[in-house]
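Asker: only the shape, not the letters, is given here:
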């Protein structure tokens, strides 16, 4: 993925090829590169990485001596209008991102959300299965709203038909891959809201932010979160022992990750 994204800038691609020459110049390395290019060209046919298409085809022709065909579009024939991209709104001196999907709107947390967040996070199931403070106080909700889009976190309130349903966030980390987290209020569960929200935020991360990977983790036993991640396309990678803090104690957690071409469309 690093190499493929480097194709945007020829000088960067050349540097990457030099640094990984011992791998890329072997038969196995050339085969792996061809497979990666083929997968990315298939993704182009689904409407992703369109700006990379000329570089991908050029490199594929250099490797094989054959100009690769343009893959036929694989978009949903019932989808006459492409999914809306992110919109950016200005609030005071800050810019907040607003995302929309088939049923949902995801917007930045506001002061008017504080009481609702406080009430929803009294749910012991959310406290057990996430890293939110336990017990959860109104001051915690105030902090959630105040720090919603500062530093390396982007947090959203998930709404359906104007009604709040949950929260979701995309976290950037200095020395490890980006990660996603989410919770859904009790009244909104069982309707596929979490899966739709996760898919939309991940697509924003890949297409608008250019992320190469997004990671997921959940406390062992949180089957609902695991099912949501799997439906979105996350690949389960294993269990980490005593790695996540919840309710004042370290817990074992499941981990997984998602690459751009693995993201699934929600029907």
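Answerer: Now that the structure is in, tell me what you want to look at. No experiment lies behind these values; they were computed from the predicted model shown.

Asker: drop to CA atoms for contacts and neighbour counts, all remaining ones
Answerer: Will do.

Asker: tell me what the longest strand that the chain contains is packed against?
Answerer: Longest strand in the chain by number of residues, with DSSP state E as the criterion: strand 235-246. For strand 235-246, the elements it packs on are helix 124-129, strand 249-258, judged by 3 or more Cα pairs under 8 Å, 6 or more residues apart in numbering; DSSP states H and E.

Asker: ok, and here's another one to check against it:
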């Protein structure tokens, strides 16, 4: 294999994720954990894919249980491909939300956070706590350098999550998201290794 001597070394070596199992992460101060999605979580994923707010802001739908099961299997493949790390926010056996990283680039040390919560889990700060825990894992355990949090400018709840979890606003990306009601501008927030953590 030929390497470019001028190229910087990878921020995180290839194989760091695929070489082990996806961890279970306790959520401090709560009787909740972040754990890998399991086949028995398919009904929760189906419910999320049919929730109007989750469908609108996250741009996905889940037509049936078979599709939910395929999505869960793909989550596990993406961990081993080192392209994503997605957890269920879980109360014991039951998934009540999703948190995780997509668009992972280990060599560049970057990723984008995604999240949602089912209706019963909204409004109590669970997503905020999950973002903090997932951020700590990405920076301290995995070793990434720059983390992105993006959302429609019409979604102030996500803007509050970003502000509370140490993701300052960097700018607005015009017409970056195509929702059912048209094109939305998108806020770009980011957290760097070394930034203060609330």
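Answerer: Sure, I can see it. Quick caveat: nothing in here was measured; it's all calculated off a predicted structure.

Asker: re earlier: so the longest strand of structure 1 versus strand 249-258, what angle?
Answerer: Counting by axes from the mean of the first three to the mean of the last three Cα atoms, to 10 degrees, strand 235-246 of structure 1 lies at 150 degrees to strand 249-258.

Asker: what does strand 235-246 of structure 1 contact?
Answerer: 127-132, 219-220, 230, 250-258 (Cα atoms under 8 Å, 6 or more residues apart in numbering).

Asker: which of those are buried?
Answerer: Listed as buried from the contacts of strand 235-246 of structure 1 are 127, 129-132, 219-220, 230, 251-258; burial here means 16 or more other Cα atoms under 10 Å.

Asker: so which of those residues comes closest to residue 30 of structure 1?
Answerer: Of all those, residue 258 has the smallest distance to residue 30 of structure 1: 23.9 Å, by Cα to Cα.

Asker: let's have the helices and strands packed on strand 235-246 of structure 1 in CSV, adding distance to residue 54 of structure 1.
Answerer: CSV is the format used below for these (distance: least, Cα to Cα, whole Å):
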stretch, distance to residue 54 of structure 1
helix 124-129, 45
strand 249-258, 25
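
Asker: looking at these, which is closest to residue 214 of structure 1?
Answerer: Closest of those to residue 214 of structure 1 is strand 249-258, at 5.3 Å (criterion: Cα to Cα).

Asker: average offset between that closest one and structure 2?
Answerer: Once fitted to structure 2, strand 249-258 of structure 1 is off its aligned match by 1.8 Å on average (mean Cα distance after the TM-score superposition for structure 1).

Asker: so which elements touch that strand?
Answerer: Under the contact definition 3+ Cα pairs under 8 Å, 6+ apart, strand 249-258 of structure 1 sits against strand 214-219, strand 235-246.

Asker: distance from the chain centre to it, please.
Answerer: 16 Å (Cα atoms, centre = their mean, to the nearest Å).

Asker: same deal with stretch 112-120 of structure 1?
Answerer: Per Cα atoms, centre = their mean, the displacement of stretch 112-120 of structure 1 from the mean C-alpha position of its chain is 25 Å.

Asker: give me the buried positions along it.
Answerer: 113-114, 117-118, 120.

Asker: excluding its backbone neighbours, what's nearest residue 222 of structure 1?
Answerer: Spatially, and ignoring its direct neighbours in sequence, residue 222 of structure 1 is nearest to residue 129 (6.3 Å; Cα to Cα, 6 or more residues apart in numbering).
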